[in-house]
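> fold the following.
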Amino acid sequence: MQLKDLGELVNILDEITVDSEEDIRYFNEDAVIELTDEFLHVMELYIQDNVKGIAEPDFEETFFDSIKELMVEQFKVDPFFTEEAEDEFDDILNCSMDQFFETFMPRRSHKESKIVRRLTPEMIQQLEQQLKYLEEKPQPVQRSKEWYDFRQNLITASNAYKAFENDATKNQLIYEKCNIKLPQLECNNEIIGEGQEETIIKIINITTAPNRPVNINTTLHHGQKYEPVSVMLYEDTYKTKIQDFGCIQHDKYSFLGASPDGINVDKNSPRYGRMLEIKNIVNREIDGIPKKEYWVQMQMQMETCKLEECDFLENKFVEYDSYEQFKEDGTFLLSNNDEKKGIILYFNDKAGNPKYVYKPIQMNEDEFAEWETNMLDLMQSKEYGYMWIKNCYWKSEIFSCVLVERNQFWFENNVQDLIDLWSTVEKERVSGFHHRAPVKKNNLKKMQDDDASLPFGTGCLLSLNKLTGKVNVSQN
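Purely as a prediction, here's the structure:
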């Protein structure tokens, strides 16, 4: 038989068919179930050994990488474990993490202010009772001696993170709590009823130096100035109402306290009972991931108030140079980029302290003209006696709001650090704490000069005790 007598050749590769996608997957259904169980077991062990790491901003990324590193090596020896198989592995790991965060503990933070649980009538009733309890909880009169003493005897949520840092930072917190003094700055809001809407006046006062004007150019002042604006933007965005509850003391740990920026009190809102923490950013990048100190602050607030959720709101406000620039950028309420805009009336009192009056978010241009006239007359009247300085025209360039859930597992496994630190504070308030004072520059220079006067080769050593902050000079 000659070659020409052969029939047409058939490429057998063309005849190979795949019945379903399941045939080419590395992990079948049973393997997925088995691997998921293994993942969940290893995750639980990992968290128990790395409980402090939950507070770190990169926790979820580190969590994923660590579990993968522990588990993937057993598959890499298989020549059939291809890149596609590894992608399957990653997908199963991600699904397992979702399951872990639903059953064992919540995520460190969500990517938005989402609704994770629907409020039942029973839940609403419980929240109503808890908010009433918080509202009626005894507190000293603001700015009284008892009020300052009360706050000085608390590790507040905003500085609690220092208890989980290095020895130098712990030392700083201990010194702060032992070194009793009045705060440098105080703020409070007044509400003036104006028509159908409320007008907020922000008052910022110096308490220790009443004759010295406030520095309005600091990032601290910027954050305080725009806090009412952030509250109004939050209320407008989520159609809810925020209420201030003052400084609240923990029921069990009396040395812990929290001053949340507010709590949702609208029973018709799906966010009813959710706390609010605000950070008004000047230079830092906003990425939607709470920094460690902010995450710890929110956990302390939720534990103190016995509430399960907190919205973390970050805002970046930009001020226009003039009213003309404000007018040229979009409409009266929105910029060309659909960023919300607004106006703050800035006054000074006789001592030079700033007073801010805030235009309601949805007030239109015609309403504002009448409102502005009324506010100028009222604030500069004999009753108030303020001097108008200027109007501040702003826009919210970045509005980032993410949900953080209460993590009782983290708190229960870390509260001992707070107990131990406060025990040190109580002890050293009696025995003495000045060894923890920051080293002054002139003392350091004197030690350096003394060191320079020593003969070369004497073996003089400087050692810094990070716990006490003291510098010791020793000679070999």
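> okay, CA-based contacts and neighbour counts for the rest of this
OK.
> outside of stretch 303-311, which residues touch it?
Residues outside stretch 303-311 that contact it (C-alpha atoms under 8 Å, 6 or more residues apart in numbering) are 113, 130, 134, 248-251, 256-258, 273-277, 298, 302, 401-406, 408, 411.
> let's see this one next to it:
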Amino acid sequence: MTTMMISKQDIIEYINNNYPDIHLELNSFKNNIIDELLNIFNIISINQNDFQLKSQRYFIETVVDELSEKYKIFYERQYKLNELLKLKLPEQRSPEWHLLRQNILTASSFAAAMDKCHFRSRDELIYSKIIPEPYESNPITEWGVKYEEIATLFYQSITGTVIKEFGMIPHPTFPIFGASPDGICDDTGPMEFCSRMLEIKCPPKRKFTKSVPPHYMMQMQGQLEVCDLDECDFLQVKLEEYDTLLDYKNDIFDSSEPYKSINEEYDNIINGKTKENLPKGVTISYVKEGDASHNLSYLYPKLYQTHEQYLEWIDEYIKKGYNIVETKWWKITRYELSLVHRDKLWWNDHIEHIIKFYNDYIEYKSNPDKLNELKAQINNKKKKKKNEIFIPAKLPPCAFIE
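You can find the predicted model right below:
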């Protein structure tokens, strides 16, 4: 009688096929599962000594325990996801959304509130929350708005997930703090992705780094705390726009090359990919009826289509009478995906600093004279910084003065 070799995948498939409705009670059926598998794979035989038999039992038991723990985590995350989906939240960039952001510290401003942001000081943040500046789009922010959806579609394609969007979420018990995550994975994809948060950056100029920049790490820790979640994928995507449609057509994925960069299912896709095995496609920029001419909205087709399919898609919107400003053919040239874990101790160390920031904000808001002093202080710092000329104390050996 031949003894069959059992694998981890065999054990998982057997449990999923024969115990599909008792995932949370797997440990109660552990001995049954072990005995059944030992018999099915003919492990109990005259060819198995006591050491072998005990080792096989140990192997099956560890897989059952691991799977049981995975299901436990999955159902906990699924519950948290469903609770978040029940929240009544203001729509992104709506007047209610802006008002909520104005009265609390948000995760995206966390680094500035701690005076650890390169782009805005703590004082400037306080002043802007009291005297809001009108929102003015610039090429860098508009690029991010335009291509965030492409990055989301790409993420979904390489992870097998579906992203749910959320507006501004206030902290349930710490009302002076809130967050607007780019998205959260639902429960229809791989188990390990359930309720995993997604934070996207599409920098047009900033150099990519393998590590997560500190100010973005602070943002994600704040987001995870607000949503009571454990993980966030930090996705950086570099995109470029083709000069012409011909350039787009000539950038073709060679399916004969043995690409194994993402996953097998992805690598089997041929259409809508560059020679670097990364997505390419097209977007439509248009102006909604009643909007100002500079206030652009965007349309996105599915990924991985032929250029003929994309041209047909564009033609459909032309026929519908959309006020199309331009179409842009784009490609992803690089991406970095980093998994960030929640750090509860780090957050706890920053709570008092958040409260201090909020107290200062309230004090300036209720005292116009102090607010004017703050404004003068900000202006003086800007003027001083503008007039500063850096003169090194000692020139490096390779420096020459003509």
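> now what about the TM-score between them?
The TM-score (TM-score structural alignment, normalised by the length of structure 2) is 0.67; 294 aligned residues with a C-alpha RMSD of 2.8 Å.
> the contacts of stretch 303-311 of structure 1 in helices, which ones?
Members of these lying in helices (criterion: DSSP state H): 130, 134, 298, 302, 408, 411.
> and Lys331 of structure 2, how far from Asp10 of structure 2?
In this structure, Lys331 of structure 2 and Asp10 of structure 2 are 41 Å apart, going by C-alpha to C-alpha, to the nearest Å.
> quick one: the helices in structure 1, in order.
Applying DSSP H to structure 1 gives helices spanning 29-49, 59-76, 83-103, 121-136, 145-152, 167-178, 219-238, 292-305, 323-328, 365-379, 408-412, 415-431, 441-452.
> could you say which of those is packed most deeply?
Ranked by mean neighbour count under mean count of other C-alpha atoms under 10 Å, the helices of structure 1 are led by helix 292-305, which reaches a mean of 24.
> distance from it to structure 2 after superposition?
Compared with structure 2 after fitting, helix 292-305 of structure 1 deviates on average by 0.4 Å (mean C-alpha distance after the TM-score superposition for structure 1).
> next, the distance between the ends of stretch 317-332 of structure 1.
In stretch 317-332 of structure 1, first residue to last residue: 16 Å (C-alpha to C-alpha).
> which position in structure 1 pairs with Ile169 of structure 2?
In structure 1, the residue paired with Ile169 of structure 2 is Ile248, using TM-score structural alignment.
> follow-up on the earlier one: which among the contacts of stretch 303-311 of structure 1 end up buried?
Buried members of the contacts of stretch 303-311 of structure 1, counted by 16 or more other C-alpha atoms under 10 Å: 113, 130, 134, 248-250, 256-258, 273-277, 298, 302, 401-406, 411.
> picking up where we left off before, so which of the ones in helices among the contacts of stretch 303-311 of structure 1 is the closest to Gly342 of structure 1?
Taking C-alpha to C-alpha as the measure, Met298 is the one of those closest to Gly342 of structure 1, at 28.3 Å.
> quick one: that closest one from Val357 of structure 1, how far?
From Met298 of structure 1 to Val357 of structure 1 the distance is 28 Å (C-alpha to C-alpha).
> so what's Phe100 of structure 1 up against?
By C-alpha under 8 Å, 6+ apart, the contact set of Phe100 of structure 1 is 40, 43.
> map Lys225 of structure 1 across to structure 2 for me.
In structure 2, Lys225 of structure 1 lands on Lys146 (TM-score structural alignment).
> who's the closest spatial neighbour of its match, skipping the chain neighbours?
In space, and not counting its chain neighbours, Lys146 of structure 2 is closest to Tyr298: 6.6 Å by C-alpha to C-alpha, 6 or more residues apart in numbering.
> equivalent analysis for Ser158 of structure 1, please.
Excluding its sequence neighbours, the residue lying closest to Ser158 of structure 1 (C-alpha to C-alpha, 6+ apart) is Gln297, at 5.1 Å.
> surely the one you found meets Asn159?
Yes. Using C-alpha atoms under 8 Å, Gln297 of structure 1 is in contact with Asn159, at 7.3 Å.
> and the strands in structure 2, which stretches?
Assigned by DSSP state E, structure 2 shows strands spanning 105-106, 163-164, 169-170, 177-179, 183-185, 197-201, 231-241, 280-286, 297-299, 324-341.
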